[in-house]
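1. here is the input, now give the coordinates:
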Amino acid sequence: MGEESSSTRSGGARIPEAARIDLHTHSTFSDGTSSVPELLREAREAGLDMIALTDHDTTAGWDDARAAARGSGVAVIPGIEVSAEHGSLSVHILALLVDPSPGTALAAELRRARESRTRRARAMVDRIGRDHPVGWDDVLEQLAAADTTVGRPHIADALVARGVVADRSAAFAGLLAPSSPYYVPYYAPAPDTAVRAIVEAGGVAIAAHPASGMREGAVPVDLLERMTQAGLAAIEVEHREHDAVERERLRAYAQEHGLLITGGSDYHGAGKPNRLGENLTSPAVLSALLDRATSETEVFHP
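-> Have a look, this model is predicted:
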C-alpha cells in the first residue's frame, strides 16, 4: 500500500499511507444498529482499513471490538463519543485511546452521564406515554444489551415500532426535539471539563461536528477556544453536517490554533443516512493523534 506513517504506537504497527480511515462510528452499544462484528464486516465491505469505535459515553464495546478485529482486515481504534453541555447546547467530543479504568475522572463523568441519560429517557417516555402508545418496555426492546447506553434514538426506534412516527428523523424533528414539551435535559460535563478529563485519561480529544447547523447549534468560537486551551487535539472538519463554508472556517481555526483536522462518517448503521467512509482522516493525521496519546490503550489490529 505504499510508504507508511511514522507512528509506532500499538506494538510497532505502522499506518500505510494509502490506508482509508474513518474515525467516527457507532455500534449497538450506543445508538448504532450494527453489532460490533457487523460493523467490522461493513467497514471491510466499504473498503476501510481502520475505524474508530466511538459509542456514546461508553467503552462497553471495546472487548467485542478487540475480538472482532482479529481476522477482519480492519483495525479498530478504541474510542468514545463523550457528551458535554454548554447551557442548552449539546457538544460532542471524540475521545481516542483513553485509559478505560474506572478510577479516572473521565470514567466518573461518563458513569454520571449514563445514569442521567437513563433517568432522562424514562422521564421522557413517561411524558410521551401520556399521549401516545409507548412505554418503557418498548424502549428496552430496542436495546441490544443490558449495558447499551440508552438515548433518544432508542425512544425514537420504540416510537417507530409502535407506529407513532415514520422514522428516527421524524421523531427527532418532533416529539424528541429540545423544543418539545416531552423533552427532558440530562447531566453532561462542560466541554472544557470533558476535554481535560480525556487528556488526563491519556487520550486525545477531537471536537465532533462542531459547526453542525442540523443539531441544537454550532459550537461558538469562544467555547472552542476554551476547549483548545483545555487540550483539544483536533477538529472533525470533514463531516456530512458541515457545508463548504463551515469546513473552510473550521480549517482556518484549526490552522491558526495548531490543531489537526479529521474526518468521519458518524455511522449509525440503519439509524442515519451516513455511510461508512464518506469522510476520512489521513494516515499522517492519525499517526500524529496516536503519538499524542499517553495511555497504555492500544489499537486493536486484525
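
2. going forward, measure contacts and count neighbours with C-alpha atoms only.
-> Noted.

3. tell me the spacing between H242 and A69.
-> Counting by CA to CA, to the nearest Å, the gap from H242 to A69 is 30 Å.

4. let me redo that: G203
-> Distance, G203 to A69, by CA to CA: 21 Å.

5. more neighbours: the two, which one.
-> G203 (28 against 21; other CA atoms under 10 Å).

6. isn't that one up against D291?
-> No - between G203 and D291 there is no contact under CA atoms under 8 Å: 10.2 Å.

7. how about the helices in the stretch 1-150 of the chain?
-> Taking DSSP state H, counting those that start in this stretch as the test, the helices found in the stretch 1-150 of the chain are 36-45, 62-69, 105-129, 136-140.

8. how long is stretch 46-62 end to end?
-> The straight-line separation of the ends of stretch 46-62 (CA to CA) is 21 Å.

9. outside of that stretch, which residues touch it?
-> For stretch 46-62, contacts defined as CA atoms under 8 Å, 6 or more residues apart in numbering pick out 19-27, 29-31, 36, 43, 65, 73-83, 94-96, 100, 110-111, 113-114, 147-149, 276-277.

10. next, the structure of the following sequence, for comparison with the previous one:
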Amino acid sequence: MKADLHIHTTYSDGVFSVKEVVKFAEKEGLTHISITDHDTLSGTLEALTMKTSLTIIPGIELSTYHQDESIHILGYFPKHANFSLLQNFLAEQQKKRYTRALQILERLANLGITLDINKISNVDSISRGTIAEMIIESGYNYTKQEIFDKFLGNHAPAYIPSTKFPTQEGINLLKSCGAIPVLAHPVNIKKTPIEEFIKMGVMGIEAIYPINKQEQTQEYIKLADKYNLIITAGSDFHQFNDYKHGDIGKTVLKRRRLEKFLKVLNER
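-> Next up, the predicted model:
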C-alpha cells in the first residue's frame, strides 16, 4: 500500500488530464491517490467515475490567507460526503476569480499583451499562473518569472488583488462538509508557527513533501505525533521535472501511516 495524496490536473494548474494522471499513478504502482486541484472538485469527481485499480480519495486544495500569507489547506473526503455546501462556495469563488481574470486581461491588453478571453472560460481555477502560461502559449517571448516581474507580480501594472479567504474559515468549511483538513506543504509557510494552524483545527500535516530537507520532515512528523494529528504525503504533482514540486508517485504515504489516515477518514 502506498499513496500520493497531493496531485493536480488541468482542472487547476496541472499539465495533465485526470485520465493521464490516473495512468501515471497506476504505472508507478500506487494503490491510493487523491486529486487535489486548487479550489475545485471537478478533477477528483471525474476520477471517481473512472475504472481503475486505484482507490480514489476525494480531495481538494483550498486557497486561504492568514497574516497576508497564502496558506493552502488540503481537504480529504469520505466517499459518502455531501459536496453540495462546498460546491456552492466554490461556485461563488469561481465567479470572483473569473471577474478578476477579466480585469487582469484588460490591463494586459493596455500593456500590449492580447489574450483570448474564451480560453479562461473553461478553467475552474483561474490564477495568475494560468494567465502567465496563456501568455507563453500565445507566443510572447517571456519566461514565467519575467511575466510576473513585468506584468503580474504584486506590484506590477496588471496586478489585481484576489479575494482573501481566511484560513480559519477554510478549515471550518471543510470540517462542516465532513472533510479532514490538512495543512499543505508547511515548509512554504514563513510568517506563522505551525502550532497556530493546529489551534485552528487542522487534523493533519503534510509532513512528507518533495522539497523538504530531512530534518524538516522529521520536525513535522514530531509535531504531528505530539498533537496526535494525521501525517500525509504528496508529490504536489503538476508536471514532470518540476523543481518546485515532485513527480507523481515519488513522495508517498506508506502502509502504517496510510492505514491510520484511512481509519480517521472512514470515521468521518
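
11. which ones among the contacts of stretch 46-62 of the first structure lie within strands?
-> 21-25, 75-83, 94-96 (DSSP state E).

12. mind listing the strands for the stretch 201-302 of the first structure?
-> With DSSP state E, counting those that start in this stretch as the criterion, the stretch 201-302 of the first structure has strands at 204-207, 234-238, 260-263.

13. okay, the ones you listed, which one's buried deepest?
-> Of all the strands of the stretch 201-302 of the first structure, strand 204-207 has the most neighbours on average by mean count of other CA atoms under 10 Å, namely a mean of 30.

14. can you name the residues of the second structure that that strand overlays?
-> Mapping strand 204-207 of the first structure onto the second structure (TM-score structural alignment) gives residues 180-183.

15. can you list contacts of the matching stretch?
-> Taking contacts as CA under 8 Å, 6+ apart, the residues outside stretch 180-183 of the second structure that touch it are 72-77, 171, 174-175, 197, 201-206, 232, 265, 268.

16. how close does that stretch sit to the first structure?
-> On superposition with the first structure, the mean distance recorded for stretch 180-183 of the second structure (mean CA distance after the TM-score superposition for the first structure) is 0.7 Å.

17. how long is stretch 130-145 of the second structure from one end to the other?
-> 13 Å.

18. next one: stretch 228-245 of the first structure
-> 21 Å.

19. could you do stretch 137-150 of the first structure as well?
-> End-to-end distance for stretch 137-150 of the first structure, by CA to CA: 13 Å.

20. quick one: contacts of it?
-> 28-31, 56-58, 60, 114, 117-118, 121, 154-155, 157-158.

21. counterpart of I198 of the second structure over in the first structure?
-> Checking TM-score structural alignment: I198 of the second structure goes with T228.

22. scratch that, T55 of the second structure is what I was asking about
-> That one, T55 of the second structure, aligns with A75 by TM-score structural alignment.

23. can you verify my assumption that its match contacts A69?
-> Yes - between A75 of the first structure and A69 there is a contact under CA under 8 Å: 5.9 Å.

24. measure K260 of the second structure to V252 of the second structure for me?
-> 14 Å.
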